[in-house]
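Enquirer: quick one: sequence and predicted model below, then my questions.
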Amino acid sequence: MRINKPLYLVIAMLVFITLGLTAGCSKKAPETNPEPPAEGLGPEEPLESQDTGIMEGRTSGPMLPVYFAFDDSNITGDQVQRIEGNAAFLSESADVTIRIEGNCDPRGTKEYNLALGERRAQSAKAYLINLGIDSERLSTVSWGEEKLLLFGHDELSWAQNRRADFVIVK
């Protein structure tokens, strides 16, 4: 069967228009299946932390940042120990005021990441308040994906950027 040229052109144009409309209307969704690490990077590392005495993230020492799972704002696992250690420091230092900064990895839209960073900061604040820290000593801000620490496109970089920092302001 032979398709005449005008009909072929109409079909081709419809296909291109359909593809253009669907691609133009799509929104950037968080990537759920990241690419495997490039050769030579080594195995994926867990978020479990080891206290090395080195300042992490943008957190003021001796406090430690709290890291979050992808698209999550719950403080779980070994991160509970970190925030409890931060609460212990704040309990002993009654004159210290901090800003809790919520951060995200660069996947997702800017608006979504700002909201997620805010949920992370608020989650950390609520946790500290439940541990007895006065809410007047705590403020929050969300940086979303604006203040990345690592710029790689791999799970290690993304994991380091999904955090709440605790910054001494007074």
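Expert: That came through fine.
Enquirer: every contact and neighbour count from this point should use C-alpha atoms.
Expert: Noted.
Enquirer: how many other residues sit next to residue 149?
Expert: Using other Cα atoms under 10 Å, residue 149 is surrounded by 17 other residues.
Enquirer: ok, now residue 62?
Expert: Neighbour tally, residue 62, other Cα under 10 Å: 13.
Enquirer: kindly indicate whether it is helix, strand or coil.
Expert: Here residue 62 is recorded as coil under DSSP: H, G, I helix; E, B strand; the rest coil.
Enquirer: gap between it and residue 75?
Expert: 19 Å (Cα to Cα, to the nearest Å).
Enquirer: so which residue is dead centre in the protein?
Expert: In the chain, the residue lying closest to the centroid (Cα atoms, centre = their mean) is residue 104, at 2.1 Å.
Enquirer: check it against this one:
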Amino acid sequence: MRIDKTFCLLAVMVLLTGFGLSGCGKKAPDVSSEMKSEGLGPEESLESKETEIMEGRTSGPMLPVYFEFDRSGVVGEQVQRIEGNADFLKSAPDVKVRIEGNCDPRGTREYNLALGERRAQSAKKYLINLGIAPERLSTISWGEEKLLLFGHDEISWAQNRRDDFVIVK
């Protein structure tokens, strides 16, 4: 007994079409508006808001300072950034800043904490040399604890090698 290929193909298509057209006959339950918003939190506007954070974790209008791999000196384009931060601090004599040293995740935890501290101290000394009173500046090292980007590539690592300048009250 031989079955024609066309007949088999037609039978399979009919079966698949039947399965596709048949579906769950139940209607989705009507959810009250109270339950729809449950767990979503308060409604927030999508309007743009002025924030105190501009780049990284740095308080605006200051900018973070970025470092080369395994370095703690403020060099190159970063000089202009730290000088801009000093200008802001000179214009706001009551503002105090915490300089937060950060590292990329390469290296041991201990090494990165020490490198983050050297970076924060380097920025503090630079600001003091530019005329900012030392009592307005504090430092902390986060090492690799406060990453901005979690990638394993040079772009991510470069964003994590930085000092953030955070206004403290």
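Expert: Everything's here; your move. Just so it is clear, the structure is predicted and the values come from calculations on it, not from any experiment.
Enquirer: follow-up on the earlier one: list the residues that contact the closest residue in space to the residue nearest to the centre of the first structure that isn't next to it in sequence.
Expert: Of all residues not flanking residue 104 of the first structure in the chain, residue 162 sits nearest, at 4.4 Å (Cα to Cα, 6 or more residues apart in numbering). Residue 162 of the first structure is in contact with 67, 68, 69, 70, 103, 104, 105, counting by Cα atoms under 8 Å, 6 or more residues apart in numbering.
Enquirer: who wins for neighbours among the residues you listed?
Expert: Most crowded among those, counting by other Cα under 10 Å, is residue 104 at 34 neighbours.
Enquirer: is that residue in contact with residue 113, as I believe?
Expert: Yes - contact criterion Cα atoms under 8 Å: residue 104 of the first structure and residue 113 qualify, at 6.0 Å.
Enquirer: what do we get in the first structure for residue 98 of the second structure?
Expert: Under the alignment (TM-score structural alignment), residue 98 of the second structure pairs with residue 99 in the first structure.
Enquirer: quick one: the strands in the first structure?
Expert: For the first structure, applying DSSP state E gives strands covering 66-67, 98-103, 138-144, 163-168.
Enquirer: what about the first one, how far off from the second structure?
Expert: With mean Cα distance after the TM-score superposition for the first structure, strand 66-67 of the first structure departs from the second structure by a mean of 0.1 Å once superposed.
Enquirer: which stretches of the first structure form helices?
Expert: 5-25, 79-92, 110-130, 155-161 (DSSP state H).
Enquirer: aligned partner of residue 66 of the second structure in the first structure?
Expert: Using TM-score structural alignment, residue 66 of the second structure lines up with residue 67 in the first structure.
Enquirer: not counting its neighbours along the chain, what's nearest its match?
Expert: Distances taken as Cα to Cα, 6+ apart put residue 163 closest to residue 67 of the first structure, at 4.2 Å, once the chain neighbours are dropped.
Enquirer: and that neighbour, how close does it get to residue 135 of the first structure?
Expert: Separation of residue 163 of the first structure from residue 135 of the first structure (Cα to Cα) stands at 20 Å.
Enquirer: look at those two and report which has more neighbours.
Expert: residue 163 (25 against 13).
Enquirer: so the more buried one touches residue 71, yeah?
Expert: No - using Cα under 8 Å, residue 163 of the first structure makes no contact with residue 71, being 11.2 Å away.
Enquirer: returning to what we had before: reformat the strands of the first structure as JSON lines; add distance to residue 155 of the first structure.
Expert: JSON lines is the format used below for the strands of the first structure (distance: least, Cα to Cα, whole Å):
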{"stretch": "strand 66-67", "distance to residue 155 of the first structure": "13"}
{"stretch": "strand 98-103", "distance to residue 155 of the first structure": "15"}
{"stretch": "strand 138-144", "distance to residue 155 of the first structure": "17"}
{"stretch": "strand 163-168", "distance to residue 155 of the first structure": "14"}
